[in-house]
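Chemist: A structural model of the following input is requested.
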Amino acid sequence: MADAIGNSFLIIVLPLYIASGKVEGDFFGFSESLITGIVLGLYGLVSSFFQPLSGRISDKLGKRKLFVLAGLFIFMIANFAYTFASNYTLLLVIRAVQGFAAALTITATLALVSEVSSTKNRGGNMGVYNAFRLVGFAIGPLGSAALVENGPYNLPFIGEASGFTMAFMLAALAALLSLILVAVFVKDPEDTKPNKERMIIRFRSQEPGRFLDPIFTLGIATLFMSMGFALLAPIELVVNERLSQGAFLFSIQFSALIVSMAILQPIIGKASDKYGRKIFIVVGLVCLIPIIVFEGLATEPWHMITARSLHGLSAAMVFAPALALAGDLAKKGQVAAQLSILTVAFGLGISFGAFLAGFSIRFGFVVPFIIAACLAAIGAILVKTQVPSSQTAEN
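Modeler: The predicted model follows:
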């Protein structure tokens, strides 16, 4: 949660920082919305590239905590480095470093949660973990918007600091707090041993009648879900103009999805332990279709707040059960590597969603939302046809 607070600060702050004129230069003549989409999306691309490697090394060494601590330390340095980012090149470098840091922490953390769980409580545990992270993501945008709007500030020993500088400094402090908490309270599971076996990541199903591996299919569903999740951030200024609102109302809309997911994920995750994972994933993806389209048709701030809240409900039905089902099906000793399929998919979805919104908004406000809704429909069909209805492995 502490780390997520710091990272989500940047989702709201970076588009405003780019638009403020503090970043100099012309990035290949790209539009401001497209540049913002690239900056936000690069984090997910770099993270997704390194996550399978990070997960595999974590499995081979049988170490989780070490990777989490290293990633949080790099996060802390990168968050503070934004205070010196005066051109697009430096901004992109820092964002890429953040993506590498995320690769170290994400797969190791989810492997920890999965390894201390069983099929009887894995959905609930994944829901609780995701809920705390999402609370952080919800608090961060609200705090960052307030900081930017109320700056500059006079700080002891430092002097005047802009709202942007304060947001970057607090993001770095949040990563430091997270690092301290993990160092003091987290231990590697005793039964997690080094694994020298060949990493198994399948794309084709081994079962007759299905052509996609179930974990890979869950990754595709997560990819499509997270693309819809990420549409608003790179078009923040366009949304604000369309709805005649400021940064604070936008932060409420952005956070509405996160708050809804945070409240409902533990409940839905626990329910999936009892009633099965697949039904929740399919229903969640189907519900996303009309909800995302409604976001693209919003003309008033309350329209977007309502739609984003319902979006969070549907996304909660997909995310925690999908992670739990992947953990159920993952081979023992290769949990981090196989769960990286879903974490990579989530990161790529955030990136592709940002790119999609930044590029396609020129064709009409509703266009990126219609595309994301169509992808959710495809995801529902794939999960329905390619994923087994019950957990078949115990780890």
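
Chemist: switch to C-alpha atoms for all contacts and neighbour counts from now on
Modeler: Fine.

Chemist: how about the strands of the chain, start to end?
Modeler: Secondary structure of the chain (DSSP state E): strands located at 153-155, 159-161.

Chemist: how far is the first one from where the chain is centred?
Modeler: What that stands for is strand 153-155. 32 Å (C-alpha atoms, centre = their mean, to the nearest Å).

Chemist: which residues touch it?
Modeler: With C-alpha atoms under 8 Å, 6 or more residues apart in numbering as the test, strand 153-155 has contacts from 159-163, 166.

Chemist: Nearest to Ser244, out of the strands of the chain?
Modeler: Closest to Ser244 of the strands of the chain, according to C-alpha to C-alpha: strand 153-155, at 27.7 Å.

Chemist: For PyMOL, write the select line for the buried members of the contacts of strand 153-155.
Modeler: Applied in PyMOL, the following selects the buried portion of the contacts of strand 153-155 according to 16 or more other C-alpha atoms under 10 Å:
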select buried, resi 162+163+166
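
Chemist: still on that earlier bit, CSV for the strands of the chain, including distance to Ile361?
Modeler: Shown next, in CSV, are those (distance: least, C-alpha to C-alpha, whole Å):
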stretch, distance to Ile361
strand 153-155, 35
strand 159-161, 34
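
Chemist: this one next, for a side-by-side:
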Amino acid sequence: MQPSGRPGGRSFDLATFLLAVVSMVLFVDALVYGMIAPVVPSYAHVMGASDLEIGLIFSAYPIVQLLTLMPVGALSDRYGRKPFILLGLVTLVISTVAFAISVNVPQLILTRGLQGLAASCTMTAGLALISEGAPPDKMGGTLGIATASQGAGIMAGPLFGGSLAEVGGYNFPFLVAAALTLAILSLTVIALRGYRPQCPGRVECGRTDWGEVLRERTVFAIVLIVVIWAIGIGILEPAYPLHMSENFGATASMIGAFFTAMSIPNVLSPPFFGRLSDRIGRKMLVVVAALLFAVLFSILSMMDSFTLLLLVGTLLGLTSGMLWAPSLSLTIESISRRVGKGSDGIATGIYNSAWAIGLAGGPFIFGLLVDPIAHTHLPGLLRHRGRGRDSVHMADHGEPGLSASDAWSGPRRCAESMDHGCAVLKDL
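Modeler: As a prediction, the model looks like this:
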């Protein structure tokens, strides 16, 4: 696709349409990811699932993603974005319907894993498609819109799943999500008819020189920052509800308000910061955002009022939004300079893998840092990671051994590590 940038031109309209459609694809991916939290644990318990099996249902999605993100990215560089976006959407429709009608735990695990594979295809190829179609001076703003759509899907997922389950039962939200995905698939087929890749044969531009990629120091620095940033989020979600409960007597609604205060600016701000990075440069914006995140992250435990907590939570969400689009754009540009055009797939695969590794590793690190009680709490933390209402369950029921100071030692150390990643990037 070669958008001309002429406001009235056909290619400009195609680029805008593709951005809108890919944003919808990313939204529905994230929606499906988040919607199982309020409905699946109780349904799986009715099936007789153990806590470990419920953990496996939740873990199947990110595990498959981690295994497939970079291979899918490299393959999309070689064979094009279109087949992987369509494959991902078809797989998402089938797996979501299958998830809705599953009658035992192995079926739930298998179909959830297929949803993770679908997300790898659509996320990696979709982001690569819109990044390679965007003019260099507009890439940040374009990717900001796409990442905002992902954030909106994650934020809406639990509410979507829980509300529809109350109306129509367990199966209903998944069937509605499958129908929504099918509608988006139809739009995607229409949008991709006019898509022409920048490298038509995708032979020369589709070869991934891993040695060259690994020698790119800017990419190394960004991956380090993204992994630590995601670890911080992964630690924050189980640790902070416990901290709030012990120090403020926080209710589930107060904890929900804190995480909502983080989520809203994280969803709304990426387009703005993406456009800002197009104008003033990406590297310094990434460094400033990462340092601000580290500072805010480390002072959370010092807040002595709920109002201040909400303020810091809002600023944390804002700095996360400040990181998304500029750091992703910088990764794509750096790899493209090193290995040539057509490498956007592997760039988005590396970036998303770094985020997934950090997010999955956060709860493990949290458990290790609060040892010796890690073995008691870690399975529940992993199962409920990212679900504010469920994460506070342990604190509400007075589970022994975990103090707020223990829980908060992890975030402090994570913030210190973020500073190192920023120092590496500033030196480049």
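
Chemist: TM-score for these two?
Modeler: The TM-score (TM-score structural alignment, normalised by the length of structure 1) is 0.78; 365 aligned residues with a C-alpha RMSD of 3.5 Å.

Chemist: rewinding a little: nearest to Ala108 of structure 1, out of the contacts of strand 153-155 of structure 1: which one, please.
Modeler: For the contacts of strand 153-155 of structure 1, the nearest to Ala108 of structure 1 is Met166 (30.1 Å; C-alpha to C-alpha).

Chemist: show me the contacts for the closest residue in space to Ala289 of structure 2 that isn't next to it in sequence.
Modeler: Counting by C-alpha to C-alpha, 6 or more residues apart in numbering, the nearest residue to Ala289 of structure 2 once its immediate chain neighbours are dropped is Thr319, at 5.3 Å. Thr319 of structure 2 sits next to 266, 289-290, 292-293 when contact means C-alpha under 8 Å, 6+ apart.

Chemist: residues contacting the aligned partner of Phe84 of structure 2 in structure 1?
Modeler: Matched by TM-score structural alignment, Phe84 of structure 2 corresponds to Phe67 in structure 1. Neighbouring residues of Phe67 of structure 1 by C-alpha under 8 Å, 6+ apart: 58, 104-105, 108.

Chemist: Mind doing that once more with 6 Å?
Modeler: 104-105 (C-alpha atoms under 6 Å, 6 or more residues apart in numbering).

Chemist: Can you give me the separation between it and Leu110 of structure 1?
Modeler: Counting by C-alpha to C-alpha, to the nearest Å, the separation of Phe67 of structure 1 from Leu110 of structure 1 is 12 Å.

Chemist: try Phe369 of structure 1
Modeler: From Phe369 of structure 1 to Leu110 of structure 1 the distance is 30 Å (C-alpha to C-alpha).

Chemist: More neighbours: which of those two?
Modeler: Phe369 (29 against 23; other C-alpha atoms under 10 Å).

Chemist: residue contacts, that one?
Modeler: By C-alpha under 6 Å, 6+ apart, the neighbours of Phe369 of structure 1 are 292-293, 296.

Chemist: Take those and keep only those in helices.
Modeler: 292-293, 296 (DSSP state H).

Chemist: hmm, which of those residues are the buried ones?
Modeler: Buried by 16+ other C-alpha under 10 Å: 292-293, 296, out of those.

Chemist: In JSON lines, list those along with distance to Leu173 of structure 1.
Modeler: JSON lines is the format used below for these (distance: C-alpha to C-alpha, whole Å):
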{"residue": "Ile292", "distance to Leu173 of structure 1": "35"}
{"residue": "Val293", "distance to Leu173 of structure 1": "38"}
{"residue": "Gly296", "distance to Leu173 of structure 1": "36"}
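
Chemist: Pick the one among the residues you listed closest to Leu232 of structure 1.
Modeler: Among these, and counting by C-alpha to C-alpha, the member closest to Leu232 of structure 1 is Gly296, at 10.0 Å.

Chemist: Would you quantify the distance from the closest one to Arg308 of structure 1?
Modeler: For Gly296 of structure 1, the distance to Arg308 of structure 1 equals 11 Å [C-alpha to C-alpha].

Chemist: what number of residues lie near Ile235 of structure 2?
Modeler: 30.

Chemist: check contacts around the closest residue to it other than its chain neighbours.
Modeler: In this structure, Ile235 of structure 2 finds its nearest non-sequential neighbour in Gly362, 4.7 Å apart by C-alpha to C-alpha, 6+ apart. The neighbourhood of Gly362 of structure 2, defined by C-alpha under 6 Å, 6+ apart, consists of 231, 234-235.

Chemist: at 8 Å what do you get?
Modeler: Per C-alpha under 8 Å, 6+ apart, neighbours of Gly362 of structure 2: 230-235.

Chemist: Quick one: map it onto structure 1.
Modeler: Match for Gly362 of structure 2 (TM-score structural alignment): Gly353.

Chemist: And the corresponding residue of structure 1 for Leu143 of structure 2, how far from Ala70 of structure 1?
Modeler: By TM-score structural alignment, Leu143 of structure 2 lines up with Met126 in structure 1. Distance, Met126 of structure 1 to Ala70 of structure 1, by C-alpha to C-alpha: 22 Å.

Chemist: which residues sit in contact with the closest residue in space to Ser102 of structure 2 that isn't next to it in sequence?
Modeler: Spatial nearest neighbour of Ser102 of structure 2, excluding adjacent residues (C-alpha to C-alpha, 6+ apart): Leu108 at 5.9 Å. Neighbour list for Leu108 of structure 2: 57, 99, 102 [criterion: C-alpha under 8 Å, 6+ apart].

Chemist: with the residues you listed in mind, which one is nearest to Thr218 of structure 2?
Modeler: Closest approach between the contacts of Leu108 of structure 2 and Thr218 of structure 2, by C-alpha to C-alpha: Ile57, at 35.9 Å.

Chemist: And for the residue lying closest to Val128 of structure 1 once chain neighbours are set aside, the neighbour number?
Modeler: Distance criterion C-alpha to C-alpha, 6+ apart; nearest residue to Val128 of structure 1, sequence neighbours excluded, is Pro266 at 4.9 Å. Neighbourhood size, Pro266 of structure 1 [other C-alpha under 10 Å]: 23.
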